[in-house]
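Colleague: Let me see the structure of the following:
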Amino acid sequence: MMQRLAQWHLQPSLAEARRVRERLTEVLERENAPFISAFQLACAELIVNLSRYPDPPPTKVELLLSRDEQHWWLELKDNGPSFNNFSQLINDPDPLAAAESGMGLKLLAQMFADIRYIPACFREDAQNVMVLRQPLSDQQPTRKTLLVVDDDPSYRAIVTAYLSDRYQVVEAQSVSEAFAQVLTYQPELVICDVQMPDEDGPVLFDKLSHIPDAAHTAFIYLSGSQDSETLSRALSRPIDDFLAKPVTREQLVQTIERVLQRRNYLNQQIRRELEERVTLGLQPSLPEQIPGYRVALRSFNPEPGGGDLVQLQQVGEQSMILMADLMGHGLSAKGYSYALAGYLRGLGAAAFNEQLDLEALFGLLSQSFQSDAVLQETLATLIAVQLDASGQLQWVNAGQPFPLHISQAGVVPIEVEGALPGLGVGNYTSLTMQLKRGERLLIYSDGFLDAGLPVTEALRQAVLASSALPLAAAADQLLALGLSGPASADDTTLILIEKT
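Modeller: A predicted model of the protein is given here:
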């Protein structure tokens, strides 16, 4: 059962972010909660985002801290317009200052076990909700969550008693309440009565089937209805099973286990096939030679998802390499990467063929991230370099780590900066430099070194030492170096370029 620990009503502003963060810290310390710094950052970042991005700004904002048998919960509700764009620069160690400077959901996603945004259009109270969830303990095994939907409180209590020793059970007495609980808790399975006073079980099934995050939820009817028309309508849906009341505990548990095992098997089969197909289309690759340069690309994905994209455009003696890093993990992030790859490929080819400079290209990309319905749901960092065979380079950056220039004089970051696409910034500034014969460039994603971290002296020396090796061997050594670092849980892609 959810226990409400604290609740604050506020107006979104920097001052309110400070005030509520202090009160939140007091409650967390009193409750001996772990992960206090993560909750501090989340509080500051989310409130500051609400003060900056929605237009018009919300007039009603509420922050709630709760705990149930398995998790700590932080929920931010607001009545403003739903919004999609969050910045993700990581520059300041202080949570509030970092939020003010643009630290965003990318860092929060690494800190929390579960983070999601529920737009107001899916909620009866017409409020947007940001939900962050963290396990009570790293040692405590997480139980599967089930939702029991029945208008009879006595029967809900019976079913909950049957199941609560094996699962986390959430209850709802109506379709509208159940719909909200599914969006919040994301249960693995719903056990639903067919016939209820306001809306019937099939209505809940239909509602969930239109929500991507909920459409995969297993669904069992548990009903005592004898109405043939109602039952026929209910069974016309592709549910997982049907049980008639009354049901024994053994029968209910066996049915649940069978349904969950079957769902898990089918999901694994589908995911495996999709991963294989999509991975082939996303695998970063570059030729070993482009006009005037040798190239070595190395990449590593610690899980099936993620999205480091690398694309090459060539016309005559000029080449353009574009690398994008998509925020997210799992197959859904890979799906967005696949869609984004196609968009970037088409736009990049058109811009390059029309001799559009990189500043104009990134301006178009930023506008597209604001206006396109799919790209609005995508958080990405990008960097592009245009290479002339003579050694002249032009750079534009949008949130990626600084590349490294490797020469006999040492290892120097190429400090080219730019805002993430979609944040309302249309103007990008390029940087031009000359690469001499034998000098190298290292372009890398934040799986190698995070954009907010400085290049340490130890890293400089390791990169410099690699320059004595042939290009391919140096790339192998640098990938191994990146995988041994603190950012190795993220996708890692690096491109090593040498002037010939």
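Colleague: all contacts plus neighbour counts: C-alpha atoms, from now on.
Modeller: Will do.
Colleague: Make sure Leu231 is actually in contact with Val194.
Modeller: Yes - contact criterion C-alpha atoms under 8 Å: Leu231 and Val194 qualify, at 7.4 Å.
Colleague: Between the two, point out the one with more neighbours.
Modeller: Val194 (25 against 17; other C-alpha atoms under 10 Å).
Colleague: Now do the closest residue to that one other than its chain neighbours against Val175, distance only.
Modeller: Closest residue in space to Val194, ignoring its immediate chain neighbours: Gly201 at 4.4 Å, by C-alpha to C-alpha, 6 or more residues apart in numbering. According to C-alpha to C-alpha, to the nearest Å, Gly201 and Val175 sit 7 Å apart.
Colleague: likewise Val385?
Modeller: 53 Å.
Colleague: Please identify which of the two sits among more neighbours.
Modeller: Neighbour count, other C-alpha under 10 Å: between Val385 and Val175, Val175 has more, with 25 against 21.
Colleague: what's the neighbour count on the closest residue to the more buried one other than its chain neighbours?
Modeller: Leaving aside its sequence neighbours, Val175 sits nearest to Leu204 (C-alpha to C-alpha, 6+ apart; 5.6 Å). Applying other C-alpha under 10 Å, we find 21 residues neighbouring Leu204.
Colleague: Leu204 contacts Glu177, doesn't it?
Modeller: No - with contact defined as C-alpha under 8 Å, Leu204 does not count as touching Glu177 (9.9 Å).
Colleague: On the three-state scheme, the closest residue to Glu415 other than its chain neighbours is what?
Modeller: The shortest distance from Glu415 to any non-neighbouring residue, by C-alpha to C-alpha, 6+ apart, is to Phe402 (5.7 Å). Three-state assignment for Phe402 (DSSP: H, G, I helix; E, B strand; the rest coil): coil.
Colleague: burial of Phe402, as a residue count?
Modeller: Neighbours of Phe402 using other C-alpha under 10 Å come to 25.
Colleague: Ok, Asn397 next?
Modeller: Neighbours around Asn397, by other C-alpha under 10 Å: 28.
Colleague: Could you also give me the structure for this next sequence, so I can compare it with the first?
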Amino acid sequence: MDRLLIEYQCNVGLEAASDLRKLFEQVLLATVHEKNLNYKILLCLSETVTNIVKHSQPKASNILVRFEQIDKTWMLKISDDGGFYDLTSTDEKNLSEIGHDLEIGRGIGLIYASCNQIEYSKGKVIEENCITFLWPINQRTDRARILLVEDQASVRSLYHNYLANSYEVFVAKDGNEALKSLKDQPVDLVLSDINMPMMDGLSLRSELIQKPEYELTPFVFITASEEDEMQARATSLGIDDYIIKPVTKENLIFHIERVLQRTRQIVKKLTNRINNNISHSFTHQIPTNLSHWNIAVSRRDTGAGGGDLLLFQSNKEDSLVALIDIMGHDESAKFFSYAYGGFISGIMRAGKYAKIACHELLQHISEMAYNDELLSKVTLTGIVFNLAPKGKLTMACAAHPHPLMISKESIEAIHVEGILPGLLPDTKYNPIQITVRAGERIAIYTDGLTESAPDNVSRGKLENQILTIIKETIHVPIDRALRLVMQKFDELAGTPPNDDTTFILLEPLLG
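Modeller: A predicted model of the protein is given here:
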């Protein structure tokens, strides 16, 4: 999956590195969910831009920075119109041999330590210098994250071994260390001993229920104490379970799974209730025939977090359709999806009387995301398209996966791109127009379609097989093609999937 996340041009000045770093912090927080990798990307960005500002000869006047996802790789490109020292001419194994006056203050060693795949192209008369940094997208797991808090090293190691094959486990030796760990890595469940030095388990639980971001995190005590008074104190703190030592591997996993499953059921029931009461007020089933186009839509909902919004508005001449993906997997993200749904629906309905183009709708969304203090707290991607007769399709994109053009001969990405909404004021999106011929289809989807498998290997298999079946079903009716694709998706991603998924097939009605 390829998508542009941010492209930004600025004048060269002393504040350039600082300004770009602040902007990129927002982008990385929403897209690259590895704290250490975020740090490396920011370091390469700030050190490189600082070098351009201070050391390029002749002096550069403009810098263009571009960050995107290219398949399984993060790519950062920094271009300038001045002269710049080629970092790739330096052998990282011989950094110690670089002249002191060259390395000092330029962070070359830091850059090499943060990225081992760097490419540089020197500008010519009408071209700019360009340095490219590449990082592999590391394997991500969708296993539940457990924070294990236990002061005895041997017991901590034993429980970690019990859980490591089933969960992503983080460890802490007391309550204070647990609080620090939670700041760096949110978890799905806390498993804590009660009797510990420094801060015991009861104090840890008391601290967490005072913090809105942790008060709903499932919490399980594990202790050797069978005293009724101790159990009563623990229960009064609203814990989810209480396990008496000694504990076997099977018993420990049983208690954890029971708590996690109960939590998922509660979240799903509450989400469904809210969906029924709120979302139906601004979402409607999209017709199977719209502005001389056949449309087939299928969706999969995890029941948690932000979710996908599919909205449309028809006029006599054409129809406007918006597919928005609200990022985030917590309760607040679900609230923001409703807020954005109401806002976007209102704009589209107004377009019934004063026609709005696809790129204009994205620009409205970006302005709202930038200016509104509340809505700016969540990140979204989106693609908006106008359907018109005779196979005319106009679309604009904001950091969303590229749509696909499907024919009997091939399946190819349609390169329409734009940055994440809300990053910059007055963001413009450039629409493209294509004509879809008889026998061709368009596929539009959210990233859940190719990223809902549990790990990177499975995701690669999921993406390859989904693309294969999309192409193979070009000969069958569009509704059956949709069912076959989603059957394969359910088989590989499981039900429910790890991410909300929306898949749309379009074909023109010609003649």
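Colleague: which stretches of the stretch 251-400 of the second structure form helices?
Modeller: 331-350, 358-371 (DSSP state H, counting those that start in this stretch).
Colleague: Tell me which of these sits most buried.
Modeller: helix 358-371 (a mean of 22; mean count of other C-alpha atoms under 10 Å).
Colleague: Give me the residues contacting that helix.
Modeller: Contact partners of helix 358-371 of the second structure, identified using C-alpha atoms under 8 Å, 6 or more residues apart in numbering, comprise 320, 344, 347-348, 375-376, 382-386, 394-398, 420-431.
Colleague: contacting residues around the residue positioned nearest the centre of the first structure?
Modeller: Geometric centre of the first structure, nearest residue: Gly328, 3.2 Å, by C-alpha atoms, centre = their mean. Residues counted as contacts of Gly328 of the first structure (C-alpha under 8 Å, 6+ apart) are 106, 109, 305-307.
Colleague: Just to be sure, Ile220 of the first structure is in a strand?
Modeller: Yes - assessed with three-state DSSP, Ile220 of the first structure lies in a strand.
Colleague: Now do the contacts for it.
Modeller: 189-192, 239-243.
Colleague: how does it look with 10 Å?
Modeller: 148, 189-194, 201, 205, 239-243, 255-256, 259 (C-alpha atoms under 10 Å, 6 or more residues apart in numbering).
Colleague: from what I can see Pro304 of the first structure touches Arg271, true?
Modeller: Yes - in this structure, Pro304 of the first structure is within contact of Arg271 by C-alpha atoms under 10 Å, at 9.4 Å.
Colleague: Between Leu231 and Val194 of the first structure, which contacts overlap?
Modeller: What both Leu231 of the first structure and Val194 touch, as defined by C-alpha under 10 Å, 6+ apart, is the set 202, 221, 223-225.
Colleague: Greatest separation within those: which pair is it?
Modeller: Greatest spatial distance among those (C-alpha to C-alpha): Pro202 and Gly224, at 14.8 Å.
Colleague: Looking at those two, which is more packed in?
Modeller: Between Pro202 of the first structure and Gly224, Pro202 has the larger neighbour count (other C-alpha under 10 Å), namely 23 against 15.
Colleague: which SS state does that one fall under?
Modeller: helix.
Colleague: Wait, it touches Tyr221, no?
Modeller: Yes - if you go by C-alpha under 10 Å, Pro202 of the first structure and Tyr221 touch, sitting 9.2 Å apart.
Colleague: who touches both of these two?
Modeller: What both Pro202 of the first structure and Tyr221 touch, as defined by C-alpha under 10 Å, 6+ apart, is the set 192-195, 231, 234-235, 239.
Colleague: Just say helix, strand or coil for the nearest residue to Leu5 of the first structure once chain neighbours are set aside.
Modeller: Using C-alpha to C-alpha, 6+ apart and skipping residues adjacent in sequence, the residue nearest Leu5 of the first structure is Ser66, 5.1 Å away. Following three-state DSSP, we place Ser66 of the first structure in the strand state.
Colleague: Contacts only, for Leu14 of the first structure.
Modeller: Leu14 of the first structure touches 44-45, 47-49, 51-52, 96-97, 99-100, counting by C-alpha under 10 Å, 6+ apart.
Colleague: rerun at 7 Å
Modeller: Val48 (C-alpha atoms under 7 Å, 6 or more residues apart in numbering).
Colleague: and the gap between it and Leu364 of the first structure?
Modeller: 32 Å.
Colleague: shouldn't His329 of the second structure be in contact with Gly306?
Modeller: Yes - assessed by C-alpha atoms under 7 Å, His329 of the second structure is found in contact with Gly306 at 6.1 Å.
Colleague: Looking at the two now, which is surrounded by more residues?
Modeller: With neighbours defined as other C-alpha under 10 Å, His329 of the second structure and Gly306 compare such that Gly306 has more, 26 against 17.
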